[in-house]
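Enquirer: okay, here's the prediction I keep looking at, along with the sequence it came from:
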Amino acid sequence: MADRGKPFTDGNFIKAFMMEAANDLYPGSISLSTSSVVRRTEELEENIELQIREKARAFLWYSLARGESTDLSSTSQLLMFIRGVDSDFQITEELASVCSMHGTTTGKDIFMEVQKTLQDYNLQWNQLRGVTVDGGKNMAGGRKGLVGQIKTQLEDLQIPGALFIHCIIHQQALCGKDLDISCVLKPVVFAVNFIRGNALNHRQFQAFLEEIDSDFCDLPYYTAVRWLVVVKSCFVFTRSETK
């Protein structure tokens, strides 16, 4: 309903339709117990991981994006995204692993999780071409951080070093805290408020956009948004290819 932009009041109709369909298709009851939901979710997870493993077998090169964030229960959640390319130049971008760490989160601890994930997907260090991390010391540290641990591993295996990148979105967030861009924002905010603050101006602006065949049909209000980044800012990949 949300994806199609339907009103939420349509939910009652959909529910009634589903109940009628369920009575015809499943003359008893549809099991939605906790154990059933957990089992089905685990089956979906296993299927997705199997698809990713199949694609990972064909990778010629791959890169990693790793980040750490703390949830509401103060548990550190480590996420690793993987991006690989095969011989047909087909690119796969997926969330490869999520690990809950209840103890320390040093660079060595994170490196062990990275190593475990690579083993799970049968990925070799000599295929690694890029690593993206946030600015935390346990991630970006050149000696004891994740970056330093990976560099040491590559040196021990006599593998050419990978490219290490500081997350661009995280850099943008850091710059935004100190960079004064009011000279740009104030005129933009004034223009937006002038258009949206008056119904006539808004209608005329919409007519203007339609007249010039603009790709955009309207102008939203300016809102100051603080982006909370998971992976400390970052990588949003969908599972569209594996659904």
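Expert: Right, received. Where do you want to start? Values in this document were obtained by computation on a predicted structure and should not be read as measured data.
Enquirer: please count neighbours and contacts with C-alpha atoms only from this point.
Expert: Will do.
Enquirer: and for stretch 116-127, what are the contacting residues?
Expert: Ile52, Arg53, Ala56, Arg57, Leu60, Trp61, Tyr62, Ala96, Ser97, Leu154, Ile159, Pro160 (CA atoms under 8 Å, 6 or more residues apart in numbering).
Enquirer: use this one as the comparison:
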Amino acid sequence: MSFSTLKCKIANESRQFNPAWTYKYLFILPPHPNAKPMCLICIECIAVFKDYNVRRNHIEKHQTFHTNFPKGSQERVAKPERATAASLRVSWILAKKKRPFTDSETVKDCMLAVVDEVINDDKIKTSVASAIKNVPLSDTSNIRRVEILAADVYETLLGDLMKADTMSIAVDESTDKTDTAQLCIYVRFFDSKCFREELLCLLPLEGHTTGNIVFGKISIFFKDNGLDMMHVCMLVTDGAPSMTGKVNGLAARWSTVAPQLISLHCIVHQAVLCAKLSGALKTTMDNVMAFIRSTSSLQHRLFCMLLSEMSAEHHDLLLPNDVKWLSKGKALERFCGLKEEIITFLRNSKQKKGRNALDDIFKHLNDLNLALQGRDKTAIDLVEQMCTFPVKLDLFATDLSIGRMLHFPPPRKCISSPAQITDVMTDFIARLKMNFAGRLDGLVLPTEVAIFVRDPFTVAIEGDLSARAKQVVPSIDKGKFSLKLVDMRSSVTMAQELCTNGPAMFWTDVNVHQFPNIKKVAIVMLSMFGSTCESSFSHMNSIISNSRCSLTDRTLHQCLRIALTSYEPKVTSRCQSLFNIMIALIS
């Protein structure tokens, strides 16, 4: 007769935290989900809810605690509190720099080395070195501190969002190095002091990433965190079908919950789509990129040696990338700058015609991309840049047609006759104009209201400004809006403040009680995103690198939040709250 031995799993034992551990071993259970017992002395967490594990941690790591710090002694709490605060600050800096958890131990070794070299007094050196050694900086400690710090800044963010009347959401989806689809959600809002752009959450998507699934995930997140989807005034997406579908797209599903929602295709994405190459220019670009991306390491080394021997201005070519804000124009500019060296190297250059002009037009497109990028760029800023560029294209077309080439310096230097400028570049600029015109027609932002927010002292009050403003904020009174705008325009001081501080700071300082309707419209417009959170994925790939590909989705989320947030953690108050419990226990 045979008997099968079944191994009991910890997860099936339903172990609970024992309150007696708090008084016997100074362990508590943090309030966040899936929390583990945490030591108040070293802030270490125990993986298993067992009395033996908790007791062993207390005896092995803190067996001299009661001897060194008798009951009732304030030093019993002060030294561990300072060590924990130091540990939290180190973990914050490492997470900000997107460094691995194991680097915390390297930091301790570096601090000890510095103390050993800088301090000459042996007594002081021993004291400082002892204090550093008592700072818990293991990789597991670093993980726990990142959890605490991320939770701290997220609580602050949630608190500010609860007070905000409106917010704008940017949604984008990408795949990390482990082939997990990550939905990145950014939020922009006014916190009564300034406009903030923060990472709201990073949601992993298992399986398909349809609009219904994405909307379901976001709905659950909003509900679990006490946020109201009705408060979202704008949704910015990357234009994918799952986001913009008229029936089951994220924007369509969200509009059923918040009818006032304005949906916008990321303006930076649209600018890139406008600049698609075709025909001869695409062939030229492909040939240039093929040379730069040569797969032969030997040829690359030989080319670099030639540049050094010829005392060239640059030592190598730039490697471009198809990601929209990594500049192909810079790569082309470098290529044209090294044209003579490349001709010498290849002995027979192909597809030379048109490269210089292509270099210049891409440089202008790069300048546009740079103007569209960055934090604290509102939808108003981005729309203004997009509206300005077609005017520049008219100048470029005229410049090429008459052969003056003021905006194309390399061709002016290299080409002896304007007839050498073919119709290729003129046709490309004409296509750009058509593409930008078509994209601009799809922008749903009311131009009159955007002009009003940018400069309320010059906008025409007559007409349908108040009606347009009511479309943005349905709750305002159109009559009071117009009357208060007249009062504001009569103030010379406020006009000077606008010129000095700019629109964002100006509207921040406007008295909400004196101009409630006007400020509400301005806050909603300035809270709108113009682009998605694409740059967050660059940070995500830095965090979950090839050597850290085993990070869980939860830990990745916490590391990314710390790396991107503008909030500062309340380290002192966080430590004080933990050690107030300890004081109450040991007194």
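Expert: Sure thing, it's come through. Treat the numbers as computed from the prediction; the structure is a model and nothing was measured.
Enquirer: please state their TM-score.
Expert: After superposition, the two chains reach a TM-score (TM-score structural alignment, normalised by the length of the first structure) of 0.65; 200 aligned residues with a CA RMSD of 3.9 Å.
Enquirer: can you lay out the contacts of stretch 116-127 of the first structure as CSV showing neighbour count, secondary structure and distance to Thr104 of the first structure?
Expert: Output for the contacts of stretch 116-127 of the first structure, formatted as CSV (neighbours: other CA atoms under 10 Å; DSSP: H, G, I helix; E, B strand; the rest coil; distance: CA to CA, whole Å):
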residue, neighbour count, secondary structure, distance to Thr104 of the first structure
Ile52, 21, helix, 29
Arg53, 16, helix, 29
Ala56, 22, helix, 30
Arg57, 12, coil, 32
Leu60, 17, coil, 34
Trp61, 19, strand, 31
Tyr62, 23, strand, 28
Ala96, 20, strand, 22
Ser97, 18, strand, 18
Leu154, 17, helix, 24
Ile159, 14, coil, 29
Pro160, 13, coil, 30
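Enquirer: in the first structure, which spans are helices?
Expert: In order along the chain, the first structure carries the following helices (DSSP state H): 11-25, 34-56, 107-120, 137-140, 146-156, 168-178, 182-196, 199-211.
Enquirer: centre of the chain to the fifth one, how far?
Expert: Just to be clear, that refers to helix 146-156 of the first structure. Mean-position distance between helix 146-156 of the first structure and its chain equals 25 Å (CA atoms, centre = their mean, to the nearest Å).
Enquirer: next: the last one.
Expert: Centre-to-centre, helix 199-211 of the first structure and its host chain are 36 Å apart (CA atoms, centre = their mean).
Enquirer: now for it, which elements pack on it?
Expert: Using 3 or more CA pairs under 8 Å, 6 or more residues apart in numbering; DSSP states H and E as the contact criterion, the secondary-structure elements in contact with helix 199-211 of the first structure are helix 182-196.
Enquirer: so for Lys243 of the first structure, which of the helices of the first structure sits nearest?
Expert: helix 34-56 (7.6 Å; CA to CA).
Enquirer: other SSEs contacting that closest one?
Expert: With contacts defined as 3+ CA pairs under 8 Å, 6+ apart, the secondary structure elements packing on helix 34-56 of the first structure are strand 91-101.
Enquirer: for the strand it packs on, give me the average deviation versus the second structure.
Expert: For strand 91-101 of the first structure, the mean distance to aligned residues of the second structure following superposition is 1.0 Å (mean CA distance after the TM-score superposition for the first structure).
Enquirer: ok so, going back, go through the helices of the first structure and pick out the most buried.
Expert: Ranked by mean neighbour count, the helices of the first structure are led by helix 137-140 with a mean of 22 (mean count of other CA atoms under 10 Å).
Enquirer: and it, which stretch of the second structure?
Expert: Correspondence between helix 137-140 of the first structure and the second structure is established over residues 241-244, with TM-score structural alignment as the criterion.
Enquirer: post-alignment, that stretch versus the first structure, mean distance?
Expert: On superposition with the first structure, the average gap between stretch 241-244 of the second structure and its aligned counterparts reaches 1.3 Å (mean CA distance after the TM-score superposition for the first structure).
Enquirer: Glu206 of the second structure -> the first structure?
Expert: Taking TM-score structural alignment as the alignment basis, one finds that Glu206 of the second structure is matched in the first structure by His102.
Enquirer: which residues in the stretch 301-450 of the second structure form helices?
Expert: Secondary structure of the stretch 301-450 of the second structure (DSSP state H, counting those that start in this stretch): helices located at 328-337, 339-346, 355-372, 379-401, 409-414, 423-441, 447-454.
Enquirer: dump those to JSON lines, plus mean neighbour count and distance to Lys217 of the second structure.
Expert: Output for the helices of the stretch 301-450 of the second structure, formatted as JSON lines (neighbours: other CA atoms under 10 Å; distance: least, CA to CA, whole Å):
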{"stretch": "helix 328-337", "mean neighbour count": "21", "distance to Lys217 of the second structure": "36"}
{"stretch": "helix 339-346", "mean neighbour count": "14", "distance to Lys217 of the second structure": "52"}
{"stretch": "helix 355-372", "mean neighbour count": "20", "distance to Lys217 of the second structure": "29"}
{"stretch": "helix 379-401", "mean neighbour count": "17", "distance to Lys217 of the second structure": "26"}
{"stretch": "helix 409-414", "mean neighbour count": "15", "distance to Lys217 of the second structure": "52"}
{"stretch": "helix 423-441", "mean neighbour count": "16", "distance to Lys217 of the second structure": "30"}
{"stretch": "helix 447-454", "mean neighbour count": "20", "distance to Lys217 of the second structure": "32"}
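Enquirer: which of those helices sits closest to Lys519 of the second structure?
Expert: Scanning the helices of the stretch 301-450 of the second structure with CA to CA as the criterion, the closest one proves to be helix 447-454, at 9.3 Å.
Enquirer: please pull up the equivalent of Ala469 of the second structure in the first structure.
Expert: For Ala469 of the second structure, no residue is aligned by TM-score structural alignment.
Enquirer: burial of Ala469 of the second structure, as a residue count?
Expert: Other residues near Ala469 of the second structure number 26, with proximity taken as other CA atoms under 10 Å.
Enquirer: measure the nearest residue to it once chain neighbours are set aside to Lys282 of the second structure for me?
Expert: What sits nearest to Ala469 of the second structure in space, not counting adjacent residues and going by CA to CA, 6 or more residues apart in numbering, is Val449, at 6.1 Å. Note on Val449 of the second structure: its distance to Lys282 of the second structure, by CA to CA, to the nearest Å, is 40 Å.
Enquirer: give the contact list for Ser233 of the first structure.
Expert: When contacts are counted by CA under 8 Å, 6+ apart, Ser233 of the first structure is found next to Asp134, Cys167, Ile169, His170.
Enquirer: next one: Ser531 of the second structure
Expert: Per CA under 8 Å, 6+ apart, neighbours of Ser531 of the second structure: Ala170, Val236, Thr237, His265, Cys266, Ile267, Val268, His269, Ala379.
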